[in-house]
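[1] Please find the sequence and the predicted model below.
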Amino acid sequence: MNYKWKLEPPTPEKLEAAERLSKELNISPILGRLLIERNITTVADAKKFFRPSLTELYDPFMFTDMDKAVERLNKALGRKERIMVYGDYDVDGCTAVALVYKFLQQYYSNIDYYIPDRYEEGYGVSVKGIDYAYESGVKLIIVLDCGIKAVDEIAYAKEKGIDFIICDHHVPDEILPPAVAILNAKRFDSTYPYPHLSGCGVGFKFMQAFAQSNGIEFSQLIPLLDLCAVSIASDIVPIMGENRILAYHGLRQLNANPSIGLKAIIDVCGLSERELTISDIIFKIGPRINASGRIQNGKEAVALLVEKDYQTAHEMAEQINRYNDMRKDLDKSMTEEANSIVEKLDKQSEQRSIVIYNEEWHKGVIGIVASRLTEIYYRPSVVLTRTDNLATGSARSVSGFDVYKAIESCRDLLENFGGHTYAAGLSMKVENVPEFHRRFEAYVETHILPEQTSAILNIDAQIDFKDITHKFHHDLKKFNPFGPDNTKPLFCTQHVYDYGTSKVVGREQEHIKLELVDNKSNNVMNGIAFGQSSQARYIKTKRSFDICYTIEENTHKRGEVQLQIEDIRPSGKE
């Protein structure tokens, strides 16, 4: 991919503020600048950022309807009503269901959980699920990570004498469902100060409020934070504000004392001997939980996450790992097919978006294929397949472009849709696909900015190898956990040289293992450039080049710094 490097020099005011803050904190001025860019301007704010405290969590009763939700749940327990915890089949939904179910099960036994079948029921609250609840004698359904648009379904449940409490974080429509309580910080009348919680995060706040109302110590909630961290990382929500607190302490829980189900997944992934990061969740743990709902049924993932016996959990994790292998095979073949379709489309280079439909594609993997196309072509992408008489699909977006609004602009063509800025799901009549394609493209062409259609590396700072000391790396690690709104800092260094020992590695000789020097220090820096073996010939010419990279800890040699190189270009090239 041809990246554009973007480095905006800091203003004199920001430089002065960064210098002052770095002295007060005894950190590098480079890191002081990173704090200023994150609107952290005082020592007190920096300490809160570096050491997020659970005492800084907002009062859950600031949520609109939280008092109603807690009152209805307490009433259900008092009446010994049967309760169902219902959630979406993705990672966020499964972790949310596991969290609420595990916590309530400690105090109440007449409770069950339900995950709709992706293929038979589709996304969200289904009539089949409501009928199952009714036949099971359920009087209260707590729905997580979906439900905000289920107006008709929840009205149907109400006719059957079933109440709903909705815990969702997706954008609502003007008409809200007739639920007893709707916990959603994105509703127009929300009184909650933080709108970016994951679905699991909303479930956690509900349990926090329930605990407060019943005199249960907050410490009883801490073992559930590992599930919050998994949901926050996997659902790609901002990792600032309240999410940062939950993710920070969730990662600590995941590393120190994970739940039995997550421990089994960690062991199956081969991650048990290392400190887990947000990246490990995104690339290893999350996809395995997701694979259950993509290939089979998400209920298996919840069963694993609430399992109390390690041996049983390990067997379940092995099964989910097999689903993930199947998912990877499907993903690879479908992405290749999708690529060939995109490449053959007339005037594709002039299109600002991608919309493709193939009724043979596996519904469980189309979201991943949409993500792959967005990464490859840097355009908002919609991938559709056929489910019964409808075209159903997933959309993914590029940085800064709201794909949810683009889909919403075509709502009269749709049977259903939902999601948020960077990811959405939708369904329509098959005959509407061509018109949807035309109108979606027209909206994107009108609203997308030129810089959003290029692969841009937003560089935080230009530094030299002499700046990368052990203290610098130690202080940089305090910026964890990384994610949206707190992205991993990207650095560049100019005029570096091969030390003479760099080599091509990998099963297909696709990566470069680098040993580099610059002309300002004697430091020899180790680096890895994944998928960039085409640059090896230039590197070996002994001419200087520039690198753009993140700073990582070598997973094989603890404490040793390694540069993960995102791009390489000859020095002097813009």
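    Received, thanks. Keep in mind it's a predicted model, so treat the numbers as computed, not measured.
[2] only C-alpha atoms for contact and neighbour calcs from this point on.
    OK.
[3] so how far is G261 from the residue lying closest to P287 once chain neighbours are set aside?
    In space, P287 comes closest to N324 once its chain neighbours are excluded; the distance is 7.0 Å by CA to CA, 6 or more residues apart in numbering. Counting by CA to CA, to the nearest Å, the separation of N324 from G261 is 16 Å.
[4] Would you mind giving the secondary structure of M428?
    Three-state call for M428 (DSSP: H, G, I helix; E, B strand; the rest coil): strand.
[5] Repeat that for C548.
    Using three-state DSSP, the structure places C548 in strand.
[6] Could you give the number of residues near it?
    Counted with other CA atoms under 10 Å, residues neighbouring C548 total 22.
[7] Assign the residue nearest to P287 to helix, strand or coil.
    Following three-state DSSP, N324 is assigned to helix.
[8] if I look at it, how far off is D131?
    Computed as CA to CA, the N324 to D131 distance reads 31 Å.
[9] cool, and A181?
    Counting by CA to CA, the separation of A181 from D131 is 21 Å.
[10] ok, the two, which is more surrounded?
    Using other CA under 10 Å, the more surrounded residue of A181 and D131 is A181, with 22 against 15.
[11] In contact with the more buried one, which residues?
    By CA atoms under 8 Å, 6 or more residues apart in numbering, the contact set of A181 is 65-66, 68-69, 164-166.
[12] cutoff 6 Å now
    Contacts for A181 (CA atoms under 6 Å, 6 or more residues apart in numbering) come out as 65, 68-69, 165.
[13] what do you get for P172?
    Counting by CA under 6 Å, 6+ apart, P172 touches I148.
[14] Could you rerun that using 8 Å?
    Neighbouring residues of P172 by CA under 8 Å, 6+ apart: 148-149, 186-187.
[15] what does H249 give?
    Applying CA under 8 Å, 6+ apart to H249 gives the contacts 54, 225-226, 229.
[16] Which of the helices or strands spans it?
    helix 241-256 (DSSP states H and E).
[17] returning to what we had before: and the residue nearest to P287, how many neighbours?
    Counted with other CA under 10 Å, residues neighbouring N324 total 21.
[18] swap in the one 4 residues further on?
    Other residues within reach of K328, judged by other CA under 10 Å, total 16.
[19] which element is it on?
    helix 310-344.
[20] Remind me what the host helix or strand of A209 packs against, helices and strands.
    Element membership for A209 (DSSP H and E) is helix 199-213. The contact analysis (3 or more CA pairs under 8 Å, 6 or more residues apart in numbering; DSSP states H and E) places helix 199-213 against helix 66-79, helix 91-105, strand 138-144, strand 163-167, helix 225-234.
[21] Just name the most buried of the ones you listed.
    Mean neighbour count (mean count of other CA atoms under 10 Å) peaks for helix 225-234 among the helices and strands packed on helix 199-213, with a mean of 28.
[22] In addition, the following structure is provided for comparison:
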Amino acid sequence: MGDPVLQWQVYGDSEVPEAFVQAVKQQAPGIEGRYLPQLLWQRGIREVERLAGYLFAASYQPTSAIAFGKEMQWAVQRLVQAIERDETIAIWGDFDADGVTSTAVLWDGLGQFFPQHEKLFYYIPNRLTESHGLSKTGIDQLKHVHLIVTCDTGSTNLDEIQYAQSLGIDVIVTDHHTLPELRLPVIAIVNPRSLDQNHPFASLSGVAVAYKLVEALYEALPDVPEKPIEQLLDLVAIGLIADLVELKGDCRYLAQKGIEQLQKQSTKEATRPGITRLLELCKRSGDRPTDISFGLGPRINAVSRIQGDAHFCVELLTSQDVQRCRELAEQTELANTRRKALQKDVLQQAKAKLSQLDLSTTGVIVLWDEQWSAGVLGLVAGQIAQEYGKPTILLTIDGEFARGSARSTNQIDLYQLVKDQEHLLHRFGGHPFAAGLSLAIDNLELFAQAINQRLLQSSEPPIPTIQADLCVTVSELNLELYKEIRLIEPCGMGNPIPKLLIRNCWFQAGRNTKLQDFRGRKVEYIRTPFTIWDETVEKGFPGIWWGHYAYELPSGRCDAIVELENNVQQKRYEVRLIAVRACEQVNVAAQSQWLLDWRSDRTTEDALPPAHGNVLELKTAPANWIEFQTWFRRAIHQQRPLAIAYPPPTLMPAAEIWQTLVGIAKYLSRTGKTATRQQLYDRLHIGDVALKAGIQALEQFGFQVTYADQRFRMTLKDSDQSVNAAIEQFFTAVREEQFYRQYFAQVPFSTLQAVVAQWDIPTRN
């Protein structure tokens, strides 16, 4: 009963307008445009005028901090007043990655105006003994300050704010969590939840709001800061991507700019030795959002999950003491190692409890156990929510109370679901995708029943689904696909990492291994390396299945959903396996009827099915599977059968083709004439990939090659004979194309039929 049954969905292969495809290629001239236009179109990025700003941060016009309105003005006025009066300020943060980086941004940013440790202090609650938000106990430790500035917290802490005011302490709230119906009695509350949902700031996380406050103060007092505000953006990127917020508008822009800054931390331009050491420990370079979501973010979160107290994380992120930062980074790494083992244990125990439930009648998964570590409950809840397709709440028992974390899925507003049971709760807070809560243990059973009933009353039970963005073959898992996927990064809520469906594939599993920490000790967390194969390749493609054993991989043909990654450590591309299932029964005749074999003597019209009229002929053996699929898609779109009518290929030695190409280039240079792409294809008997490699070799050989009005112009500038590496790359491309041309000339027709039957290409009635 407990096994999840996820419904697989694939985005329809909707026709992307050619004008949009060309616009995308114009904005990103280094790509071929096979995948990116489709991904953008599916994600609602369809206005040509938005493309440049979406793809490239340099083309986006960021929104000024003053767009927050009067609340931001009031916050800045109070901070300027504190500077003029030489007052003492305390930053009140939170213990997760967004809260820690928010605190670090204010610590560094406000530290340009207030002496740190003299007039500026920070406080972060203990995850294991305190909860999110302000507390009277913590405020008692800050009686000496005149002003508290919260970050990533505080929007619902009315009682605590009134207590601070009774002590003569003013409060500025910066946060992104759900607002109460009535405005808090504070100096200012800067929170994007007060803005329209289409506002460029609508999805900012806590760290981004904190950054905007610093930005506004920099603009008010531009002569004071000694460090450029851009140096804070790496911290902003870490908090944004580690938190569950939608990366759109200024949120996406800040993440893009932040990753540019983060990359510097693994170079000689590094300004944060703590981040530099963390990147070393997680074997990442900081140039990808996944370096945060799978590297830095979990490590920063692990400190409070394991130790409770996250204060030293701010020091780790902001200190310039290299030796101290190395020590703190290694403590962080050890905490993360312990976190992985705890997470694995709790996940196994939670799944054992799930096996006793009837999931067909369960809308929200609610589980609890007095032995569970509170620090990893949010992580495990997120795993279960994703795997089972249902909102998940996990709690641990602490005295008379149960407290824990909730994670949502399938766009269900979990915050509202929990809030509807507020009468049963002791405390709660969060946003639609994640929440924290506590309640009396006597209310647990009633809470679980009530929240399930509430979901079922408000909507149909959600169907657990996993969405694939593109249907590809193993041969398409290459640099071109990777380049185009990278352009939609950073990924997150509302813009997930593209998931790739590979049909009719099979696996060759390696030996599952346990991870090792930086000291070489085994970690109780497993991964299984594998290679994935299909009919389009003669060599398997590498991949990793995290948290699974080798025996769990199916032995026969199957369908798989994967994500394409760049493994910087091993200098290769690989896939991360997301889901796998046995192959569905495919109606081969339905799609393969559009394919005809005219490679032998069947070249007469009577070989055609009478209902189909004219035919599209493929007269040259394809140089790869992508080219063959492109022809097949064209045939389907035109409602014409595709006849493979090519003769055995003409295979010239690669060196001879190179000499011919050089001769053509010299002729064009001498005469001033031009050549079309098709003329070069026909003369050299090569395809697009080899031609591109040949052009690159010519450019190193001394030719200037330009392409305009669909024609090549070549001019010899300065001959350079030391181009062996480029020529060898050309030879390799030619030989690979020739291999495939021979393959397509000889492959059994039944194999081609089986392959095209697996492609997700809709036919029109």
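    That came in fine, so what should we check first? Everything numeric here is computed off the predicted structure, so don't read it as measured data.
[23] Quick check: TM-score for this pair?
    TM-score for the superposed chains, counting by TM-score structural alignment, normalised by the length of the first structure: 0.89, backed by 556 aligned residues with a CA RMSD of 2.8 Å.
[24] picking up where we left off before, may I see the helices and strands packed on helix 199-213 of the first structure organised as JSON lines, with distance to D567 of the first structure added?
    Formatted as JSON lines, these follow (distance: least, CA to CA, whole Å):
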{"stretch": "helix 66-79", "distance to D567 of the first structure": "48"}
{"stretch": "helix 91-105", "distance to D567 of the first structure": "31"}
{"stretch": "strand 138-144", "distance to D567 of the first structure": "40"}
{"stretch": "strand 163-167", "distance to D567 of the first structure": "41"}
{"stretch": "helix 225-234", "distance to D567 of the first structure": "25"}
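[25] Name the next helix or strand following the helix holding K328 of the first structure along the chain.
    The helix or strand immediately downstream of helix 310-344 of the first structure is strand 354-357, counting by DSSP H and E.
[26] What residues in the second structure pair up with that following strand?
    Under TM-score structural alignment, strand 354-357 of the first structure corresponds to residues 365-368 of the second structure.
[27] how big is the offset of that stretch relative to the first structure?
    Aligned to the first structure and superposed, stretch 365-368 of the second structure gives a mean residue distance of 2.1 Å (mean CA distance after the TM-score superposition for the first structure).
[28] one step back: pretty sure the residue nearest to P287 of the first structure contacts K284?
    No - assessed by CA atoms under 8 Å, N324 of the first structure is found out of contact with K284, at 9.9 Å.
[29] Report the set of residues contacting both of those two.
    Overlap between the contact sets of N324 of the first structure and K284, as judged by CA under 8 Å, 6+ apart, is nil.
[30] From F482 of the first structure, how far off is the aligned partner of Q261 of the second structure in the first structure?
    Matched across to the first structure, Q261 of the second structure falls on Q253, judged by TM-score structural alignment. The gap separating Q253 of the first structure from F482 of the first structure is 17 Å, by CA to CA.
[31] mind listing what the residue sitting nearest the centre point of the first structure touches?
    By CA atoms, centre = their mean, the first structure has its centre lying nearest to I236, at 2.3 Å. Going by CA under 8 Å, 6+ apart, I236 of the first structure touches 483-484.
[32] Aligned to the residue nearest to P287 of the first structure, what sits in the second structure?
    Counting by TM-score structural alignment, N324 of the first structure corresponds to N336 in the second structure.
[33] ok, the aligned partner of V127 of the first structure in the second structure - how many residues close by?
    Under the alignment (TM-score structural alignment), V127 of the first structure maps onto K136 of the second structure. For K136 of the second structure, the count of nearby residues is 14 (other CA under 10 Å).
[34] that older thread, between Q253 and F482 of the first structure, which one's more packed in?
    It is F482, of Q253 of the first structure and F482, that has more neighbours when counted by other CA under 10 Å, with 22 against 19.
[35] Not including adjacent chain positions, what is the nearest residue to L167 of the second structure?
    Spatial nearest neighbour of L167 of the second structure, chain neighbours left out: K143 (7.0 Å); criterion: CA to CA, 6+ apart.
[36] ok but that neighbour is inside a strand, no?
    No - K143 of the second structure sits outside any strand when classified using three-state DSSP, being coil.
[37] and it, how far is that from E476 of the second structure?
    Going from K143 of the second structure to E476 of the second structure by CA to CA gives 62 Å.
[38] likewise G492 of the second structure?
    Applying CA to CA, the value for G492 of the second structure to E476 of the second structure is 24 Å.
[39] between these two, who's got more neighbours?
    Neighbours were tallied for G492 of the second structure and for E476 using other CA under 10 Å; the higher tally belongs to G492 (21 against 17).
[40] Contacts only, for that one.
    Applying CA under 8 Å, 6+ apart, we find G492 of the second structure in contact with 241, 244-247.
[41] mind redoing it with 7 Å?
    241, 246-247 (CA atoms under 7 Å, 6 or more residues apart in numbering).
[42] overlap between those and the first structure?
    Mapping the contacts of G492 of the second structure onto the first structure (both residues aligned by TM-score structural alignment, their matches' CA atoms under 7 Å) leaves 246-247 still in contact.
[43] Out of the contacts of G492 of the second structure, which is nearest to Q22 of the second structure?
    Of all these, L247 has the smallest distance to Q22 of the second structure: 25.3 Å, by CA to CA.
[44] And the match of V127 of the first structure, how far from R252 of the second structure?
    Using CA to CA, we find K136 of the second structure at a distance of 36 Å from R252 of the second structure.
[45] again, but for A90 of the second structure
    Counting by CA to CA, the gap from A90 of the second structure to R252 of the second structure is 29 Å.
[46] who's more crowded, these two?
    R252 (28 against 23).
[47] so who does A302 of the second structure touch?
    If you count contacts by CA under 7 Å, 6+ apart, A302 of the second structure has them with 335-336, 339.
[48] Columns distance to P289 of the second structure on top of these, output as a markdown table?
    Below are the contacts of A302 of the second structure laid out as a markdown table (distance: CA to CA, whole Å):
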| residue | distance to P289 of the second structure |
| --- | --- |
| A335 | 22 |
| N336 | 19 |
| R339 | 21 |
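[49] Of the residues you listed, which are reproduced in the first structure?
    The contacts of A302 of the second structure retained in the first structure, by both residues aligned by TM-score structural alignment, their matches' CA under 7 Å: 335-336, 339.
[50] Go through those and name the one nearest R670 of the second structure.
    Lowest distance from R670 of the second structure to these (CA to CA) belongs to N336, with 65.0 Å.
[51] Now that the closest one has come up, it's in contact with N301, right?
    No - between N336 of the second structure and N301 there is no contact under CA atoms under 7 Å: 8.2 Å.
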